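Novice: Show me how the following folds:
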Amino acid sequence: MTGPGHGTPPTLDRELHHPTRLALAAYLSACGEAEFAVLRDYCQVSDSTLSKTLTALEKAGYVGIRKGYLGKRPRTWAALTLTGRRALARHLAALEEIAATARRAAATCAEPENTPEHPGT
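Specialist: Model (predicted):
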């Protein structure tokens, strides 16, 4: 498995490796900003889990948090930062490279060899 540096493995982003963080970043990459409850429902996690996830991504600089009110009700919105968008793109490229390498490896081992167990045609 080689990455862009030829001979180095693709680098997955530690902050985006967890499925909930990846799902959240992917969702936010498709919109400008999303409200906390929408993100919670999309990721199918508890308020506590989403709060911890957003905090971790905010500390990494991947997500910006905005708090405000909708009427008299407090609300929290999240948006993927430029740093987060770039990190997500690199992470997805690394996943693609891993998948492509696996497909190439599987294709080479799936070809029958010209051996007594697998005579050629």
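Novice: Please make it C-alpha for all contacts and neighbour counts, starting now.
Specialist: Fine.
Novice: And for the residue minimising distance to the centre of the chain, nearest residue in space, chain neighbours not counted?
Specialist: The residue lying closest to the centre of the chain (Cα atoms, centre = their mean) is Leu22, at 3.4 Å. Nearest residue to Leu22, sequence neighbours excluded (Cα to Cα, 6 or more residues apart in numbering): Leu16, at 4.9 Å.
Novice: this one next, for a side-by-side:
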Amino acid sequence: MSAAGFDPIIHAPIRLQACAILASADKVEFGLLRDAIEVSDSVLSKHLKQLEEAGFISLHKAASAGRVRTWVSLTPVGHKAFSAHVTELERLVRSSAAPAAVAGE
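Specialist: Got it, this is the predicted structure:
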């Protein structure tokens, strides 16, 4: 059983949710991402830092209407890692749904 696509960095629930949201958009504003995942700023920041250190996301600050906003996006490496992780999770689900061989049969 190969787990080549399984990524423990992405697998943590908050990071997995963030990657899923980011995979469907070019970029997402930090506050929107925080609200969608329903976590505090500090919790999201901690998880985004881990994704950024892995090279999976990029953060970009931009001024808008007198406020500085942080935008988050998946990098090409992040897209590839997230896709591989989802593929591995799907494989695990399929294998768990297959009838198991019973010893002695």
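Novice: My reading is that the residue nearest to the centre of the first structure is in a helix; is that accurate?
Specialist: Yes: note on Leu22 of the first structure: a helix contains this position according to DSSP: H, G, I helix; E, B strand; the rest coil.
Novice: That one maps to what in the second structure?
Specialist: The alignment partner of Leu22 of the first structure in the second structure, by TM-score structural alignment, is Leu16.
Novice: again, but for Cys43 of the first structure
Specialist: In the second structure, Cys43 of the first structure lands on Ile37 (TM-score structural alignment).
Novice: Show me where the first structure has its helices.
Specialist: Using DSSP state H, the helices of the first structure run over residues 19-29, 36-43, 47-59, 82-110.
Novice: With distance to Lys67 of the first structure as added columns, please give those helices in CSV.
Specialist: Formatted as CSV, the helices of the first structure follow (distance: least, Cα to Cα, whole Å):
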stretch, distance to Lys67 of the first structure
helix 19-29, 16
helix 36-43, 10
helix 47-59, 13
helix 82-110, 19
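Novice: Name the stretch among the ones you listed that sits most buried.
Specialist: Burial of these is given as mean neighbour count (mean count of other Cα atoms under 10 Å); helix 19-29 ranks first at a mean of 18.
Novice: now that one against helix 47-59, angle please.
Specialist: 70 degrees (axes from the mean of the first three to the mean of the last three Cα atoms, to 10 degrees).
Novice: Just list what helix 19-29 of the first structure packs against, helices and strands only.
Specialist: Applying 3 or more Cα pairs under 8 Å, 6 or more residues apart in numbering; DSSP states H and E, one finds that helix 19-29 of the first structure makes contact with helix 36-43, helix 47-59, strand 73-80, helix 82-110.
Novice: and the angle for the last one with helix 47-59?
Specialist: The one in question is helix 82-110 of the first structure. Using the same axes, to 10 degrees: helix 82-110 of the first structure against helix 47-59 is 100 degrees.
Novice: Next, the angle strand 73-80 makes with helix 82-110 of the first structure.
Specialist: Using the same axes, to 10 degrees: helix 82-110 of the first structure against strand 73-80 is 50 degrees.
Novice: Phe6 of the second structure: how many residues sit nearby?
Specialist: 19 (other Cα atoms under 10 Å).
Novice: how about it, what's its partner in the first structure?
Specialist: Using TM-score structural alignment, Phe6 of the second structure pairs with Leu12 in the first structure.
Novice: In space, what's closest to its match - neighbours in sequence excluded?
Specialist: His91 (5.2 Å).
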